[in-house]
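> give me the fold of what follows.
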Amino acid sequence: MIEQTIEQLITKVIEAGLIDARDRIYCRNQILGLLERDTFSSTDIADSDRSIPQLLHLLIDDAVARHVIGPALDERERLDAEIMNVFLSKPSEINQIFYRHYAEHPKHATHFFYHLSQVSNYIQTERIAKNIHYKASTDYGKVDITINLSKPEKDPEQIKRERQVKQDVQYPQCLLCIENEGYLGRTGHPARSNHRVIDLNLAGEDWYFQFSPYVYYNEHSIVFSKEHRPMVISKDTFKRLLAFVEQFPHYFIGSNADLPIVGGSILSHDHYQAGQYTFGMTEADDAFTFTLNHYPDIEASVLHWPMSVIRLRHTSQERLTDAASHILTAWRQYSDHEADLLAFTEETSHNTITPIARFRDQQYELDLVLRNNRTTDTHPDGLFHPHQDVHHIKKENIGLIEVMGLAVLPPRLKNELDQIKKYLTNQSSEIEAYHQEWAEQMKQNTPNLTVDNVEHVVEQALAKKFIKVLQDAGVFKLNAEGKIAFKRFLSTLNS
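Below you'll find the predicted structure:
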């Protein structure tokens, strides 16, 4: 049956357009070598309803059963990537194909590369399908709620292996470095044999483009610097973001902030996130407009959004870059004791920006989300960070994706929300203590809870909690005092 599984896998890859039928024998022999099988018996190639990831699982299970590899997660993933690498061209060839498509239309290029990344199992489509995802309407427009179930849990054997291995290898330097392309992997560092990236030039610098293995939205991609250097938000950041959307006008691109607490998970390597998706923040209305005296030709507004967002619009990249840099410079130094805002604690800087760029309606747009990472005795995790009353839902950093309106929530919530639904409909009395107050609020707000409507009620309540998370992270609150404080900062831009 393994012979037939190999043939079915090759057939699926041919059908997906990754290789030609002429490549079958070569690919078969390469896979036999990886599986340490010396012979092959001819077999009828029966049709299979199984997907490429499912066929891979069968081959890897066989390799484990025959002790070709051990059962640990890192060994399984390494063989998975090696098998799929058999079907992939070299990076230079993929780049050539990408830019041939680009010459027709940028969308054709990204579509080609996205398809390749999915078929090659670099994008973990089967695991991503496990994620829980829905949209919800709020006072600020739509938000996306995702419970992340895609990343596999490490079994005890894998955890033991990682503890035992002395991690003194500095190659690749981090998970984003270009040296990951084709890297075999090791314990504690994921296999990347089937990883390919696209060369980019952004504002005169060498950068690279890839898709995220665990996409959270359509064509979720990562754009990273050739140089391994820390994340920095600067005038050059705005130049690069706008240069990217000039090259790929159907994509947005944004950067996490460059400070702990308000930044993303990897601050050691300068990188951005991009994709073809419309987030709630993209469609947010203007709360009010204002004028930048030094840049009167630029359309400037503050968004009606739970976080503090300035939107700039213009046809000129250079004008937008200058205006955004002016705002960043002013914000880095800005303090307002009435609004609990301090730019510095002694020499430690607290203010930064999460920027997002797009090209829309024949204009460039820059969204500048004002961030502050100061901690206090009352809020040791961060003053402008999810507060204790929402930690039962989310207490992790609010990065670029969440800022734009997509909640990435921890996997524990899947079972805990099922518990809450049973509790609300009197099918169970068990519930996590940290959800108790929230559940009682739902009962009070919806006295006619039933099995038929409980899922909708919980989903809407979860979306409201996420809005509260974003409000906590907003530096200027959404009340009369907050609006006045926001305008105090804007007035300094014209002084």
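> hey, let's count contacts and neighbours off CA atoms from now on
Noted.
> would you mark the buried spots in the helix or strand that E455 is a member of?
Assigning secondary structure by DSSP states H and E places E455 in helix 454-473. Buried residues in helix 454-473, counted by 16 or more other Cα atoms under 10 Å: 454-455, 457-473.
> now the element after that helix, going C-ward?
Taking DSSP H and E, what comes next after helix 454-473 is helix 480-492.
> what packs against that next one?
If contacts are counted by 3 or more Cα pairs under 8 Å, 6 or more residues apart in numbering; DSSP states H and E, helix 480-492 sits against no helix or strand.
> 10 Å instead, please
Here helix 480-492 touches strand 286-290, strand 299-303, helix 317-332, going by 3 or more Cα pairs under 10 Å, 6 or more residues apart in numbering; DSSP states H and E.
> R37 is nearest to which of the ones you listed?
helix 317-332 (57.5 Å; Cα to Cα).
> centre of the chain to the closest one, how far?
Distance of helix 317-332 from its chain centroid, counting by Cα atoms, centre = their mean, to the nearest Å, is 26 Å.
> pick the most buried one from the helices and strands packed on helix 480-492.
Highest mean neighbour count among the helices and strands packed on helix 480-492 (mean count of other Cα atoms under 10 Å): strand 299-303, with a mean of 21.
> can you report how many residues neighbour R163?
R163 has 12 neighbouring residues, counting by other Cα atoms under 10 Å.
> what is the subsequent helix or strand relative to the host helix or strand of it?
Following DSSP H and E, one finds R163 within helix 156-164. Next helix or strand after helix 156-164 toward the C-terminus (DSSP H and E): strand 198-202.
> contacts for that next one, please.
91-92, 94-96, 98-99, 110, 113, 206-211, 223-226, 236-237, 239-244, 247 (Cα atoms under 10 Å, 6 or more residues apart in numbering).
> enumerate the positions of that strand that are buried.
198-200, 202.
> returning to that earlier point: give me the subset of the contacts of strand 198-202 that lies in helices.
Of the contacts of strand 198-202, the ones assigned to helices by DSSP state H are 91-92, 94-96, 98-99, 110, 113, 236-237, 239-244, 247.
> please provide the structure for the following sequence as well, for comparison with the first:
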Amino acid sequence: MKLKQLMDDFITLAIQSGGWMELDRLYLRNKLLMMIGGHTPDSDYEAVYDSTSADSLADSLVAYAVEMGYSNEQSSKSYLKSQLLDLLAPPPSVVNAFFAQHYSKSSEEATNYFYELNKRNHYIYTPQVGKKEHYETPYGEFVIQTLEDEKAGKSRAIDGFSTANLTEYPKCTYCFENEGYGEEGSAALPTRRLIRMNVGGESWGFQFSDWEEYKEKFFISSEAHRGLMKNKDSIARIAQLLDIFPQYFILLSPEKAKEHSYYEGGRESFPIAAAAVRTYIELKEFPLMNVGSLDWPFPVIRLQSPNVEDIIEGSDYILQKWQQCYGEKLSVEPMIIGRKKKNLYEIDLLLTSGKQPNEERATAEYLGRHSLSPVNGKKSIVENQLSEKVLEEYVAMLKSWTPFGMDQQIGENEAIDDFLHRLE
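Have a look, this model is predicted:
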């Protein structure tokens, strides 16, 4: 195809995104010419591309720019490509208006719109999964998979974000100021869009992760650059977010305090969601609530109730009692996960050791899914087949995260059950 046809196909995708109209076609053509260093659309430049793929179209435009003298450095080409793809994402006001319009019909229709927009402008990158196997364990079915991607395990703009090129603005990757921000050589992505939300009377922003570790992974961060305490207010936000997005699970990370904490979530159903309850107790303060410990390699307490106030108060009550009993003895970094099952609120309190290795752990690791990539020293397994040994190593790693220690005189199950019975 000639250059003019290449640009027109790209502009057609931009118009279809909802941010532009047919009247803007000539303006966009001239804007593209300036960006790629062209002088006229009537060039004899030949390009082979997929006219339905934003990625393919943008790559062809970048290739033309390189022919016209643009830098052939990978960082420079990536920066130009991100600027081009930004034209396929409507401005935030338009995205938020469309989201609200879809949300008036259903929350799922709204998130589907936003997800497809992010996929279309190539903001979301989904790693390629190679071999995937399901293993029966004493804790239910676990999943071990391999990633074929060379990028697997490396830092991305959001998940595993590298701050090497950040200055004081934006302060971090979760700040609202990242929306539309781009600087050559940085990990910023100009195509990023946030959905503004009111959560507990405060301004929050919903954005999909650029690295889709699991299905429809997203982050929700406050407009204020601050950390989050794991207290009743943070649990109440989880419950409110479950009402806003009942199709998703919502999670508050166990990682150590951050300058700007966030909620995480997605659509995937992980093995922990199907884990069996080993021991039930009754709390007289919350007669409508089920409370029990799960069969899991490290301590997990599950709460279920149709009453949102009970689920908030009950979760806070248990965490406070845990702090009173073990706060000075055990180092714990709780992960709080919420999900909705029809009219039932469900909260899992994952009580993991705060003495884990400093390396960043993927969320899925806690929840029953382990991923292997060519960059994590498992090449022979990745290239051939998964093995029971990998499963054994994974389960052993999960067990090592127990706050009670591996050399305790009584079993972990007895320890967590004893704690629960003391609550009755």
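> next, the TM-score between them, please.
Overlay of the two chains. TM-score (TM-score structural alignment, normalised by the length of structure 2): 0.86; 411 aligned residues with a Cα RMSD of 3.2 Å.
> turn the helices and strands packed on helix 480-492 of structure 1 into TSV, including distance to D258 of structure 1.
Formatted as TSV, these follow (distance: least, Cα to Cα, whole Å):
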stretch	distance to D258 of structure 1
strand 286-290	26
strand 299-303	22
helix 317-332	12
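> among the ones you listed, which is nearest C27 of structure 1?
In terms of Cα to Cα, the element of these nearest to C27 of structure 1 is helix 317-332, at 47.3 Å.
> which part of structure 2 lines up with the closest one?
Counting by TM-score structural alignment, helix 317-332 of structure 1 falls onto residues 308-323 of structure 2.
> superposed on structure 1, what's the mean shift for the matching stretch?
In the superposition against structure 1, stretch 308-323 of structure 2 averages 1.2 Å from its aligned positions (mean Cα distance after the TM-score superposition for structure 1).
> would you confirm that S269 of structure 2 belongs to a helix?
No: applying DSSP: H, G, I helix; E, B strand; the rest coil, one finds S269 of structure 2 to be coil, outside a helix.
> what do we get in structure 1 for it?
Using TM-score structural alignment, S269 of structure 2 lines up with T278 in structure 1.
> surely that match and M404 touch.
Yes: if you go by Cα atoms under 10 Å, T278 of structure 1 and M404 touch, sitting 9.2 Å apart.
> okay, these two: which has more neighbours?
Counted by other Cα under 10 Å, T278 of structure 1 and M404 do not tie: M404 has more neighbours, with 26 against 14.
> buried ones among the contacts of strand 198-202 of structure 1?
Buried among the contacts of strand 198-202 of structure 1 by 16+ other Cα under 10 Å: 91, 94-95, 98-99, 110, 113, 207-211, 223-226, 237, 239-244.
> how close does the match of S269 of structure 2 sit to Q333 of structure 1?
32 Å (Cα to Cα, to the nearest Å).
> same check on P296 of structure 1?
To Q333 of structure 1, P296 of structure 1 is 23 Å away according to Cα to Cα.
> between these two, which one's more packed in?
Shown here are P296 of structure 1 and Q333; by other Cα under 10 Å, Q333 has more neighbours (14 against 10).
> was I right about that one contacting S349?
Yes: if you go by Cα under 10 Å, Q333 of structure 1 and S349 touch, sitting 8.6 Å apart.
> list of residues touching the helix holding R163 of structure 1?
Residues contacting helix 156-164 of structure 1 (Cα under 10 Å, 6+ apart): 71-75, 153-154, 186-189.
> next: stretch 395-406 of structure 2.
Here stretch 395-406 of structure 2 has contacts from 137, 139, 142, 296-300, 326, 329-333, 350-357, 365-368, 370, 389-394, 410-412, 415-416, using Cα under 10 Å, 6+ apart.
> distance from the chain centre to it, please.
25 Å.
> same deal with stretch 358-375 of structure 2?
Here the centre of stretch 358-375 of structure 2 is set off from its chain's centre by 13 Å, with Cα atoms, centre = their mean.
> go on, stretch 5-18 of structure 1?
29 Å.
> give the buried residues for it.
Residues of stretch 5-18 of structure 1 classed as buried: 5-14, 18 (neighbour count, 16+ other Cα under 10 Å).
> just stretch 159-168 of structure 1 next, same as before
So stretch 159-168 of structure 1, judged by 16+ other Cα under 10 Å, has zero buried residues.
> end to end, how far does that stretch reach?
Using Cα to Cα, one end of stretch 159-168 of structure 1 lies 17 Å from the other.
> do stretch 285-300 of structure 1 as well
Stretch 285-300 of structure 1 has an end-to-end distance of 13 Å (criterion: Cα to Cα).
> and if you look at stretch 167-176 of structure 2?
Its start and end residues considered, stretch 167-176 of structure 2 measures 15 Å (Cα to Cα).
> where does the spatially most central residue of structure 1 land in three-state SS?
Central residue of structure 1 (Cα atoms, centre = their mean): Y216, 5.5 Å from the mean position. Following three-state DSSP, we place Y216 of structure 1 in the coil state.
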